[in-house]
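J.: A structural model of the following input is requested.
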Amino acid sequence: MLKNETLVEVGKDNSVGLYKKDDKFTINYQDLNTANLNTFRSFSFQNLNKDVSGLYELIANGFIDAPESNIVLELPNDIIELHFEKNYGTPTVQFIQYINKNKKYVGKSQLLNKKQIDKIFGKSNGKSAMYEKPATMNNVNPNHQQMNTASTVAPVTPTPVNNNKDKKPRR
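T.: Next up is the predicted model:
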């Protein structure tokens, strides 16, 4: 699939991941609301007003002080609710997605704790720099830029070509 090559993984834990393409971010998750556990759903949003950081802050604050009702976020295509609940005494959050803003079609992620959210949002691997400061990204972490270009360029130049350098051409 060509589509996936342009997505860069920011972070992933278990069945939930955050991916970036240009300035669009996608959260991909295994839908626990379906009988078929192989159903994966996703919702996307632009990182316009530091929305990725904003979402992370909303979740982080919800862990500290759980809101009385779900936090509702309206995206261009979906409605997302952040559902907080204590799971064995640990604060957790669950993404609830109303697909195409239709209350009949609901996707639900697993319950995620703070450590998992940090992993998904790239806080534990330093990749959160990808959305924190788009303008200075090259200065902050030049290696990530290199890695991204390398991974898209690598398949174009197959390695066997370089191995033939020392051999004499066959006739």
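
J.: contacts, neighbours, all on C-alpha from now
T.: Noted.

J.: And stretch 92-110, end to end?
T.: End-to-end span of stretch 92-110 (CA to CA, to the nearest Å): 9 Å.

J.: and that stretch, how far from the chain's centre?
T.: When distances are taken as CA atoms, centre = their mean, to the nearest Å, stretch 92-110 is centred 16 Å away from the chain's centroid.

J.: Next, count neighbours for Gln116.
T.: Using other CA atoms under 10 Å, the number of residues around Gln116 comes to 21.

J.: Kindly report the same for Ser42.
T.: 18.

J.: you'd agree it is up against Asn28?
T.: Yes: assessed by CA atoms under 8 Å, Ser42 is found in contact with Asn28 at 4.2 Å.

J.: before we go on, could you also do this sequence so I can check it against the first one:
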Amino acid sequence: MKKLFTAALLLLSVLSFGQIKVLETTPLERLGRVGINDVYVQKEGSQYTFFYKNVEDQEDTSIKNFSFKNVENDYENFFKIIINGFNASPMYDIKLELPNDYVWLHYSKTGAKAGVQFMTTNKVTSSTGISGFLTMEDIKKLFERS
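T.: Below is the predicted model of the structure:
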């Protein structure tokens, strides 16, 4: 009887640990950033996520984000779109549609400095956000270009 009880106890202990599965994960790689977490890029596999402090509401300093997969070199193309916007004459806003978000690149000039802001709207939740003012040097730093 003791052997049967011990065997049953061992079987139950093995089954209880059978509920835990180890899942494969892709490493997160933090790329460029501007300021102390004002804007930064994170890469997970082929997905790039841009995080930024929301300056739309001064009382709400939440972190907003938008992301896309690097299909057909989209990360590099996004960089080129932003840089080309700085060189456009006259400067105009560029609207992009991503899988889960709409992103406006809002260009403006303050004195001699030109800059861009990310303005986003989530397609599902309709939540919005606006990043801080980023200069061309900030964009190059964000995308780790010299």
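
J.: Work out the TM-score between the chains.
T.: Counting by TM-score structural alignment, normalised by the length of the second structure, the TM-score of this superposition works out to 0.74. Behind it: 119 aligned residues with a CA RMSD of 1.9 Å.

J.: Could you tell me where stretch 72-81 of the first structure falls in the second structure?
T.: Across the second structure, the stretch matching stretch 72-81 of the first structure (TM-score structural alignment) is residues 95-104.

J.: Residues touching that stretch, excluding its own?
T.: With CA atoms under 8 Å, 6 or more residues apart in numbering as the test, stretch 95-104 of the second structure has contacts from 66-68, 93-94, 105, 117-124.

J.: Turn the buried ones among those residues into a named PyMOL selection, would you?
T.: To isolate the buried ones among the contacts of stretch 95-104 of the second structure in PyMOL, judged by 16 or more other CA atoms under 10 Å, type:
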select buried, resi 66+67+68+105+117+118+119+120+121+122
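
J.: Can you state the mean residue-to-residue distance of the helix or strand His106 of the second structure falls within versus the first structure?
T.: According to DSSP states H and E, His106 of the second structure maps onto strand 101-110. With mean CA distance after the TM-score superposition for the first structure, strand 101-110 of the second structure departs from the first structure by a mean of 0.7 Å once superposed.

J.: quick one: buried residues of that strand?
T.: Asp101, Tyr102, Val103, Trp104, Leu105, His106, Tyr107, Ser108.

J.: So the fifth one sits against Gly115, correct?
T.: Right, Leu105 of the second structure. No: Leu105 of the second structure is beyond contact range of Gly115, at 9.8 Å (criterion: CA under 8 Å).

J.: Number of residues surrounding Pro142 of the first structure?
T.: 11.

J.: Please name the residues that touch it.
T.: If you count contacts by CA under 8 Å, 6+ apart, Pro142 of the first structure has none.

J.: For Thr149 of the first structure, see how far away it is.
T.: Per CA to CA, Pro142 of the first structure is found 11 Å from Thr149 of the first structure.

J.: of all the contacts of stretch 95-104 of the second structure, which two lie farthest apart?
T.: Farthest pair in those (CA to CA) is Asp93 and Val124. Separation: 22.9 Å.

J.: which other residues reach stretch 111-131 of the second structure?
T.: Taking CA under 8 Å, 6+ apart as the rule, stretch 111-131 of the second structure contacts 39, 52-56, 64, 66, 86, 100-109, 132-136.

J.: redo that, cut-off 7 Å
T.: 52-56, 64, 100-109, 132-136 (CA atoms under 7 Å, 6 or more residues apart in numbering).

J.: so where do the strands sit in the first structure?
T.: Ranges of strands within the first structure are 8-13, 16-21, 24-30, 40-46, 71-74, 79-87, 90-98, 106-108, based on DSSP state E.
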